[in-house]
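A.B. asks: predicted model follows, preceded by the sequence.
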Amino acid sequence: MATLEYRLDEPERDHPVLLTYEDIDEDEISTRFICDYLVTEDRVYERTVTASGDRGFIIFVRLADDEQVWDPDGIPHPTWTGIRLEIRQFSEDAAYYPVLETLHCQTQTELRLYLQGEILYRGGKEWRKTSAEVDENRKVFVLYVEAADD
């Protein structure tokens, strides 16, 4: 088990700590390293850089001013088993990204295989990954995709 910190990428403020996870599994840390965005409370943060060292692991983030939180109240106690992955259709001009499919992965490795892929084949279509996020409010990972023929 390891320690993971999310820190604001603000060197002038000595990179203040946003979140700390003690005794987190290294598989989950590597999954979080892949995610482009973090949703927590009423804010969305964009990953700028990741770091590994003697004291643990760090994901540096900056506030993503152009992104909105869908459900700041969240889900305090999920009713599903496994790790939930929503696949959502991304569109540059959309205010809402519809869910194409919800998957339940049994391991972090299975989840990472979806998040790391650049192309996704689902429902007889080819989709291109645009980004990935971890939504702490809703206890889900989200993979954003757009139709490859767009």
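C.D. replies: Yep, that arrived.
A.B. asks: hey, let's count contacts and neighbours off CA atoms from now on
C.D. replies: Noted.
A.B. asks: show me where the chain has its helices.
C.D. replies: For the chain, the helices defined by DSSP state H occupy 26-34, 108-116.
A.B. asks: who's in contact with the last one?
C.D. replies: What it means is helix 108-116. Identification of contacts with helix 108-116 by CA atoms under 8 Å, 6 or more residues apart in numbering yields 27-28, 31, 34-35, 83, 85, 105, 120, 132, 143.
A.B. asks: adding distance to Y97 and mean neighbour count, write the helices of the chain out as JSON lines.
C.D. replies: As requested, the helices of the chain are exported to JSON lines (distance: least, CA to CA, whole Å; neighbours: other CA atoms under 10 Å):
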{"stretch": "helix 26-34", "distance to Y97": "20", "mean neighbour count": "17"}
{"stretch": "helix 108-116", "distance to Y97": "17", "mean neighbour count": "17"}
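A.B. asks: which one among the contacts of helix 108-116 gets closest to T50?
C.D. replies: I34 (9.3 Å; CA to CA).
A.B. asks: isn't that closest one up against F141?
C.D. replies: No - here I34 does not reach F141: they are 10.8 Å apart, not a contact under CA atoms under 8 Å.
A.B. asks: structure two is appended below for comparative analysis:
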Amino acid sequence: MKFEGAMLEYRLQRNSDKFEPIFYYSHIDLPQILARRECEFFIKEGKTFKQLSSAIEGDLFVIYVELYEEAPMEMEEHIHSGIKLEYRELSASNNHPMLTFEYMKNHLDILSIIGSIYTYIEGVEWERDSAEIDEDRGVYVLYVKSTGYLFEA
């Protein structure tokens, strides 16, 4: 496989033409890199970064980001095995309420969901707005808005 020894680096935009490496992952599998690349936002150490673009330099995957906002660092207890995915309604005025969550077995499962435009929760269709990887809490978050369509199987 071409990207067996893949690595990931986040680079922060310092000015219009200068980027500085800020986080580096040398032992990371390709599905996790792809899931992270699908996320418009990345949270680490209380800082939220917004993705600007991405690139591949040989075996090095690069995600270019800008600082979006800073907040106190949140932590979450890890009591389940698997990777947690939260579904949140896009509503800043309501603090993005959680609709539901589930635990996935691997990053391909995460990518399959966050890479889709539409998802269904209890028969209601939701449209994807954005996704984030929150390293502080150890979760992926999918932000969605209701289309008003009810899915009948």
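C.D. replies: Now that the structure is in, tell me what you want to look at. Every value quoted in this text rests on a predicted model; they were computed, and no experiment measured them.
A.B. asks: coming back round to it: let's have the helices of the first structure in TSV, adding distance to T40 of the first structure.
C.D. replies: Below are those laid out as TSV (distance: least, CA to CA, whole Å):
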stretch	distance to T40 of the first structure
helix 26-34	13
helix 108-116	19
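A.B. asks: L63 of the first structure is nearest to which of those helices?
C.D. replies: Nearest to L63 of the first structure among those is helix 26-34; the distance by CA to CA comes to 16.8 Å.
A.B. asks: where does the closest one end up in the second structure?
C.D. replies: Helix 26-34 of the first structure corresponds to residues 30-38 in the second structure, going by TM-score structural alignment.
A.B. asks: quick one: the residue nearest to E38 of the second structure when sequence neighbours are not counted from S146 of the second structure, how far?
C.D. replies: Residue nearest to E38 of the second structure in three dimensions, not counting chain neighbours: G115, with 6.7 Å by CA to CA, 6 or more residues apart in numbering. From G115 of the second structure across to S146 of the second structure, the span is 17 Å (CA to CA, to the nearest Å).
A.B. asks: now do the strands in the second structure.
C.D. replies: 7-15, 18-25, 41-44, 47-57, 60-70, 83-89, 98-104, 118-121, 124-134, 139-150 (DSSP state E).
A.B. asks: dump those strands to JSON lines, plus mean neighbour count and distance to L111 of the second structure.
C.D. replies: Converted to JSON lines, the strands of the second structure look like this (neighbours: other CA atoms under 10 Å; distance: least, CA to CA, whole Å):
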{"stretch": "strand 7-15", "mean neighbour count": "18", "distance to L111 of the second structure": "17"}
{"stretch": "strand 18-25", "mean neighbour count": "13", "distance to L111 of the second structure": "19"}
{"stretch": "strand 41-44", "mean neighbour count": "22", "distance to L111 of the second structure": "14"}
{"stretch": "strand 47-57", "mean neighbour count": "16", "distance to L111 of the second structure": "16"}
{"stretch": "strand 60-70", "mean neighbour count": "18", "distance to L111 of the second structure": "16"}
{"stretch": "strand 83-89", "mean neighbour count": "21", "distance to L111 of the second structure": "10"}
{"stretch": "strand 98-104", "mean neighbour count": "13", "distance to L111 of the second structure": "10"}
{"stretch": "strand 118-121", "mean neighbour count": "14", "distance to L111 of the second structure": "13"}
{"stretch": "strand 124-134", "mean neighbour count": "20", "distance to L111 of the second structure": "10"}
{"stretch": "strand 139-150", "mean neighbour count": "18", "distance to L111 of the second structure": "10"}
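A.B. asks: quick one: the ones you listed as TSV, columns for distance to E77 of the second structure too.
C.D. replies: Output for the strands of the second structure, formatted as TSV (distance: least, CA to CA, whole Å):
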stretch	distance to E77 of the second structure
strand 7-15	25
strand 18-25	23
strand 41-44	16
strand 47-57	19
strand 60-70	21
strand 83-89	11
strand 98-104	14
strand 118-121	25
strand 124-134	13
strand 139-150	11
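A.B. asks: if we can go back for a sec, relative to P16 of the first structure, which of the helices of the first structure is closest?
C.D. replies: With CA to CA as the criterion, P16 of the first structure lies closest to helix 26-34 of the helices of the first structure, at 18.5 Å.
A.B. asks: that closest one vs the second structure, average offset?
C.D. replies: In the superposition against the second structure, helix 26-34 of the first structure averages 0.6 Å from its aligned positions (mean CA distance after the TM-score superposition for the first structure).
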